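# Predicted coordinates and the sequence they were generated for:
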Amino acid sequence: MVAGGFAGTILIGTALLMLPIAKAGAGGATFLEAIFTATSAVCVTGLTVVDTATYWTPFGQVVILLLIQVGGFGIMTFASVVGLTIARKMSLRSRINAASEIKSVGLEDVKGLVRGVVVMSLAIEFAVALILSLRFLTGYGEPVGRAIWLGVFHSVSSFNNAGFALFSDNLISFATDPFVCLPIAFAVILGGIGFPVIVQLRKHLRSPLLWNMNTRIVLAATITLLVAGTVYLTAVEWSNPATLGPLVWQDKILVGFFQSVQARTAGFNSVDTGAMDSASLLGLDVLMLIGGGPAGTAGGIKVTTFAVLFFILLAEVRGEVSVNVFGKRLSRAVHRQAIAIVLLAVGVVVISTAALMLLTDISLDRLLFESISAFGTVGLSTGITAGLPAAGQVILMLLMFIGRLGPVALASALALRQRRSTYELPKERPIIG
């Protein structure tokens, strides 16, 4: 039902974007241009085959903005409702214990949960839009109406991790402006950590002992990956004359941090991604595949999935029988769910990249980057998306759709589908390694 709702929204957006009033100049957009843009907007990805700033009229840009907002609301609400459903599948005692421990979203009615998602999203978007509008107005001399529109569009696009921008060079012109880059980065981080984490931080910001395992994992993994990504990208690109080379050291750190945030999965770029070193692209591949937190607007396999695999590895290296995380034992069912999601994600990306290699003569590193960016609903691009054949663009659309709904739907299906067996088969261990 959820997949059908997203598909229906994409088709409505496609029809609106094909109207002559949506495209600048004579005629209307082609079906492929319209459906690719609509898919990218609803799946809050940001990959484009045309220049958003010049190809679409204000009407077309408003349609894109609405599609982004609907897509962001939809995935946050769906993921939160799924979490509520899973909670209600537990025994009454477990539900009471969980509610008393978490003291946040857990047993509220669905209407209240949806209302919370909407209010929180609009509040953050309003605050960021206000800051950006004032900056465009006072710092760049934009007219009041234009400044407000730029602030609102980029605020919605950043909080929903969409990566659409109303400038032909995305945000390269503002690479060294912290009053533009930092509010956008802040909105991306908030949208990416997820609704449950934001709710719990709002209630217990100064009481970390009351945070549940999900909040602790998301915050620890997010901070670690942001710092590691910033250090890695800044170091690799430090002397690259096409990216960070000409900048002073303060600006290099700002750009490195901004790009590390965007890989979480927003897709704005303040430098030319296509000019980055291959080692940087590989680092971005890893960050994009991991993504952000669950029940948020970010994509990827989610930081919780990555963290679970890390703790499983740590337990195996130490020879421990159980996997312990922040003083709690991890459910064995979560082990299997994490492994299933990662293997399926890797399989989808590998198959798609191989298909793109058969269709084009573009190098592996760029095709792999584009595939992961689409699957992770990131939107970063080395500049090859518009030049791909129609079949290649269809593959990217499928990747965006699967990447947007697939991990959440798969995780919920695995969590909700529990089949009890009345017997167990005898154990045997194959040789590993």
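The structure has been received and is ready for your questions. Every value quoted in this text rests on a predicted model; they were computed, and no experiment measured them. Residues are numbered from 1 along each chain as shown.

# From now on I want contacts and neighbour counts done on CA atoms only, so please keep to that.
Noted.

# Buried by neighbour count: which residues of the helix or strand hosting residue 120 qualify?
In this structure, residue 120 sits in helix 110-139 according to DSSP states H and E. By neighbour count on 16 or more other Cα atoms under 10 Å, the buried set for helix 110-139 is 113-114, 117, 121, 124-126, 128-129, 131-137.

# another one to put next to it:
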Amino acid sequence: MRHSITHPVRLVPLAFLIAALIGTGLLMLPISRAGDGAAPPLVALFTAVSAVCVTGLVIVDTVSYWSTFGEVVLVVLIQIGGFGIMTLASMLGLLAMGKLGLRHRLTAQLETKTLGLGDVGAVLKRVAILTFVVEATVGSIMTLRFLLYYGYDFGDALWHGLFHAVSAFNNAGFALYSDSVEGFVTDPLIMLPLAFAVIIGGIGFPVLLEVGRRMWRPVGWSVHTKLTLAGTAILLVLGFIAYLWLEWSNAGTIGNLSTGEKILASFFNAVMPRTAGFNAVPVGELNTQTLAVTDILMFIGGGSAGTAGGIKVTTFFLLAFVIWAEVRGEEDVTVGGRRIDTSVQRQALSVALLGVAAVAVGTLILLINTEIPLDDLVFEAISAFATVGLSTGITPELPLIGHLTLIVLMFAGRVGTFTVAAALAMRSRRRYYRYPTERPIVG
């Protein structure tokens, strides 16, 4: 029984569940609320799950509803959720790769030759250092900006800088402003540090470590690193072009900004679906076409073993290579001169289809229990599952069943995809017999 509970595939969801429940209890304390009384259980639970799953969806206004103590609880939950995701997802990935006989890839990623306890300690240490450096750098830049340009006193400037740096690096999207960061849409010294913190956190620790070791030798990068970096760049460029083109004349978003400000806002908006819920423009004012583009970017998400959600960039582009190989009639799927094992292809397909199923079921539940337009419900369901946190503004309006549905989607989206992927990989085994071949009609 003990072995069953401590199995990594079961331990990760259990750890996040415990963290969410502890966070719920803390947020229900009267000291956590800015007003009188304590937060209702549903409000505390929804907010705690959103924070520990680094999502950013809220049903109450963060800055006016929660006290300073409550905000501290939130930032701690975000840090635990983000740090835990990076380390635990990395560990599951390493265990899975080891089961698949890819020990040499683990060695390249971890600067070590074995998978002993020393390796785990080294990984945790490097993740902690990376987290501190990025958050401290971004927090310092924003603190100085708040202090010197916006006239905050030192304490407020430091708290706002630290809170938003932690929220950005962990792809959480929680903000200490009722309109998120819309008030800073024209300020590059606020927008760009937040955007780059989101990008770095969302790329994934294994990629960052490998790039750090082999920055000047990209030829030697693993297929995972190449897919993640190339896919991230492609999605950022396409997202930027789409936002700039579709929203150029939209007076409700960027239509009234200067050309330079439109470029800044479009870049920021292209980064956020990677998956951080900061919004520099009112999401509810976006054109329908832009919402559709955002749906796609949110569902794909960021890099594996990072703080981003979604089905992950590598999953999406790996499936694209599978389709391309099938169209060309090739027996093997190759990426960067390497053949992709069929078990990895099945894992990618399983993760993607489970993601589609989760969003579809969640959307259907919301549709049955509300009269909100389908476009908004799909957007909300994807945002929850992909742990993005962007919203058209309907989250507080949802009934109890709607809030519970989003809670399940956030939790499943944060711990579900990589847990399923790891479980599939760790259960991979060779059979010494094969059944007769059959070819059902496809398409």
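Received it, and whenever you're ready, just let me know what you need. In this text the structure is predicted, and so the values were computed from the model without any measurement.

# Trace residue 193 of structure 1 over to structure 2, please.
Counting by TM-score structural alignment, residue 193 of structure 1 lines up with residue 203 in structure 2.

# List the contacts of the closest residue in space to that match that isn't next to it in sequence.
Counting by Cα to Cα, 6 or more residues apart in numbering, residue 203 of structure 2 lies nearest to residue 303, which is 4.5 Å off, once chain neighbours are set aside. Counting by Cα atoms under 8 Å, 6 or more residues apart in numbering, residue 303 of structure 2 touches 202, 203, 204, 228, 232, 312, 313, 314.

# Let's have the residues you listed in JSON lines, adding distance to residue 216 of structure 2, neighbour count and secondary structure.
Formatted as JSON lines, these follow (distance: Cα to Cα, whole Å; neighbours: other Cα atoms under 10 Å; DSSP: H, G, I helix; E, B strand; the rest coil):
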{"residue": "202", "distance to residue 216 of structure 2": "22", "neighbour count": "29", "secondary structure": "helix"}
{"residue": "203", "distance to residue 216 of structure 2": "18", "neighbour count": "25", "secondary structure": "helix"}
{"residue": "204", "distance to residue 216 of structure 2": "19", "neighbour count": "25", "secondary structure": "coil"}
{"residue": "228", "distance to residue 216 of structure 2": "17", "neighbour count": "23", "secondary structure": "helix"}
{"residue": "232", "distance to residue 216 of structure 2": "19", "neighbour count": "22", "secondary structure": "helix"}
{"residue": "312", "distance to residue 216 of structure 2": "26", "neighbour count": "30", "secondary structure": "coil"}
{"residue": "313", "distance to residue 216 of structure 2": "23", "neighbour count": "27", "secondary structure": "helix"}
{"residue": "314", "distance to residue 216 of structure 2": "22", "neighbour count": "25", "secondary structure": "helix"}
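
# Mind putting these into JSON lines with distance to residue 4 of structure 2?
Converted to JSON lines, these look like this (distance: Cα to Cα, whole Å):
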{"residue": "202", "distance to residue 4 of structure 2": "31"}
{"residue": "203", "distance to residue 4 of structure 2": "32"}
{"residue": "204", "distance to residue 4 of structure 2": "28"}
{"residue": "228", "distance to residue 4 of structure 2": "33"}
{"residue": "232", "distance to residue 4 of structure 2": "37"}
{"residue": "312", "distance to residue 4 of structure 2": "28"}
{"residue": "313", "distance to residue 4 of structure 2": "31"}
{"residue": "314", "distance to residue 4 of structure 2": "30"}
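
# tell me, what residue is most central in structure 2?
residue 308 (2.1 Å; Cα atoms, centre = their mean).

# so residue 84 of structure 1 is in which element?
Here residue 84 of structure 1 sits within helix 58-88, counting by DSSP H and E.

# and the angle for the helix or strand following that helix with helix 58-88?
For helix 58-88 of structure 1, the following helix or strand on the C-terminal side (DSSP H and E) is helix 92-102. Calculated by axes from the mean of the first three to the mean of the last three Cα atoms, to 10 degrees, helix 92-102 of structure 1 forms an angle of 120 degrees with helix 58-88.

# Much appreciated, bye for now.
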